[in-house]
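Asks: Below are the sequence and a predicted model for it; my questions follow.
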Amino acid sequence: MIKATTIVAVKKGDSVAMAGDGQVTFGENTILKHTAKKIRKIYHGKILVGFAGSVADAFTLYDMFEEKLDKADGNLRKAAVELASEWRSDRVLRKLEALLLTADKEQILLISGSGEVIQPDHDVIAIGSGGNYAFAAAKALIENTDLSARDIAVKAMEIAAAICVYTNNNISVEEL
């Protein structure tokens, strides 16, 4: 499991929100930063992307993903598949330690270095050390409340931050 962060994405109705914490952890027991921003809007503000894992690796993947989006004219699925394929097959890239969550208004996709591009069944997915906590909270909230995608993402992050030592409550949110 990749430690040191939590990112959750929630799609509800016409809205999709992605939330993440701000903690940067060095090793097993040192917090270096509390206010990191791990979520961005890219491709003219039409795509959300968040990461868990190594920051340097994630920035490399962000740049590659933006290039793939440009070549695919903003087609999220095509860009994700092309990134996953290159990430998996390139000897240097294969060593990158990160996961990417991506979303547009129609879909949420998880991209990994082992070649997976996964669309969640329930319009909710989370990654990182607190990902399971955030996922469970978001799934319960989406099924049992009338909260917006943004409110569900924030509440799920608050719950994860209360449980996971690698997740803090300095939550940033982006929404489409």
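Replies: Looks like it came in fine. Numbers count the residues shown, from 1 in each chain.

Asks: make it CA atoms for all contacts and neighbour counts henceforth
Replies: Noted.

Asks: quick one, strands of the protein?
Replies: Under the criterion DSSP state E, the chain contains strands at 6-12, 15-20, 24-26, 30-33, 39-42, 47-53, 98-103, 108-111, 117-118, 124-128, 172-175.

Asks: Could you say which one of the ones you listed comes nearest to L147?
Replies: Judged by C-alpha to C-alpha, the one of these that comes nearest to L147 is strand 6-12, at 9.2 Å.

Asks: Identify the residues contacting that closest one?
Replies: Residues outside strand 6-12 that contact it (C-alpha atoms under 8 Å, 6 or more residues apart in numbering): 16-21, 50-52, 101, 103, 105, 107-108, 123-131, 134-135, 138, 142, 148-150, 152-153, 156-157, 160, 166-167.

Asks: One more pass at 6 Å, please.
Replies: By C-alpha atoms under 6 Å, 6 or more residues apart in numbering, the residues outside strand 6-12 that reach it are 16-21, 123-131, 149.

Asks: got the angle between it and strand 124-128?
Replies: Orientation check (axes from the mean of the first three to the mean of the last three C-alpha atoms, to 10 degrees): strand 6-12 against strand 124-128 gives 170 degrees.

Asks: what angle sits between strand 6-12 and strand 98-103?
Replies: Strand 6-12 runs at 20 degrees relative to strand 98-103, counting by the same axes, to 10 degrees.

Asks: what's the angle from strand 6-12 to strand 15-20?
Replies: Counting by the same axes, to 10 degrees, strand 6-12 lies at 170 degrees to strand 15-20.

Asks: how distant is strand 6-12 from the center of its chain?
Replies: Distance of strand 6-12 from its chain centroid, counting by C-alpha atoms, centre = their mean, to the nearest Å, is 7 Å.

Asks: Pasting the second one now:
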Amino acid sequence: MGVATTWHGTTILGVLRDGVVAVAGDGQVTAGDVVLKHRARKIRPLFDGHVVAGFAGAVADALTLFDKFEQHLKAWDGDLRRAAVELAREWRTDRYLRRLEAQLLVGDPGQLLLLSGEGDVIEPDDGVAAIGTGGPYAAAAARALLRHTGLTAPQIARAAMQVAADLCIYTNDQVTLITVPPERQEYEADDR
């Protein structure tokens, strides 16, 4: 038997300011000390573009959770908080879902939420949340920019992701950024 490979390489950041949520994700996928991909897309719009979601963790697990979350969004007519609570409940109690290894960061113009398989649904106090290896770097930079500048949510997200890329070896500067409302979508990473 071989040694299990540890996968790293995700930084997902959400910033909520003035009724606009911006979620940014880097494109790097790393296994051990090898970069496998530079332009992965780890965020996507959901519910006809009214919600944006990003993931950290195993890709197949995250895609399963995206699908489940969108089902809950549809069932609750776009109520982000209710859909998040229902997904967290199902994620924690379902035998299959309980084994999924990922975290989700979801947002709409009114709220930003972090979801985990432990049943967590966390809304940050300050409109900034991040997950993944470079998350603490991105969150710290975003909080400073939010408190001390007049930059927009997308501008803060992009600048904070650059700081994370400069500091975290598992984060690169190939950023995908999605805003809701979709004032200006910026897709720099491909969907392969």
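Replies: Okay, I see it. Here the structure is a predicted model, which is why all the values come from computation and not from measurement.

Asks: Mean neighbour count, the strands of the first structure: which tops it?
Replies: strand 6-12 (a mean of 30; mean count of other C-alpha atoms under 10 Å).

Asks: before we move on, back to that, so can I have a markdown table of the strands of the first structure showing distance to A72 of the first structure?
Replies: Formatted as a markdown table, the strands of the first structure follow (distance: least, C-alpha to C-alpha, whole Å):
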| stretch | distance to A72 of the first structure |
| --- | --- |
| strand 6-12 | 23 |
| strand 15-20 | 21 |
| strand 24-26 | 32 |
| strand 30-33 | 35 |
| strand 39-42 | 14 |
| strand 47-53 | 13 |
| strand 98-103 | 15 |
| strand 108-111 | 16 |
| strand 117-118 | 16 |
| strand 124-128 | 24 |
| strand 172-175 | 22 |
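
Asks: out of the ones you listed, which comes closest to E86 of the first structure?
Replies: Ranking these by proximity to E86 of the first structure (C-alpha to C-alpha) places strand 108-111 first, at 11.5 Å.

Asks: can you give me how far that closest one is from the chain middle?
Replies: Relative to its chain's centre, strand 108-111 of the first structure lies at 8 Å (C-alpha atoms, centre = their mean).

Asks: equivalent range in the second structure for that strand?
Replies: Using TM-score structural alignment, strand 108-111 of the first structure lines up with residues 112-115 of the second structure.

Asks: how big is the offset of the matching stretch relative to the first structure?
Replies: Its aligned residues in the first structure lie a mean 0.4 Å from stretch 112-115 of the second structure after superposition (mean C-alpha distance after the TM-score superposition for the first structure).

Asks: Show me the contact partners of that stretch.
Replies: 103-106, 121-123.

Asks: L99 of the first structure and S15 of the first structure: what is the separation?
Replies: Computed as C-alpha to C-alpha, to the nearest Å, the L99 of the first structure to S15 of the first structure distance reads 23 Å.

Asks: That should have said G131 of the first structure, apologies.
Replies: G131 of the first structure is 21 Å from S15 of the first structure, by C-alpha to C-alpha.

Asks: From the contacts of strand 6-12 of the first structure, pick the one nearest A36 of the first structure.
Replies: For the contacts of strand 6-12 of the first structure, the residue nearest A36 of the first structure by C-alpha to C-alpha is D21; the value is 7.6 Å.

Asks: roughly how far apart are the aligned partner of that closest one in the second structure and Q103 of the second structure?
Replies: Aligning on TM-score structural alignment places D21 of the first structure opposite D26 in the second structure. In this view, D26 of the second structure and Q103 of the second structure are 15 Å apart by C-alpha to C-alpha.

Asks: Just give the number of residues close to N144 of the first structure.
Replies: By other C-alpha atoms under 10 Å, 9 other residues sit near N144 of the first structure.

Asks: Please say which position in the second structure it maps to.
Replies: In the second structure, the residue paired with N144 of the first structure is H148, using TM-score structural alignment.

Asks: Quick check: buried residues in the longest helix along the first structure?
Replies: Secondary structure of the first structure per DSSP state H: the longest helix is helix 55-71. By 16 or more other C-alpha atoms under 10 Å, the buried positions in helix 55-71 of the first structure come out as 57-58, 61-62, 64-69.

Asks: Where does that helix end up in the second structure?
Replies: Aligning helix 55-71 of the first structure against the second structure (TM-score structural alignment) gives residues 59-75.

Asks: Alright, calling it a day.
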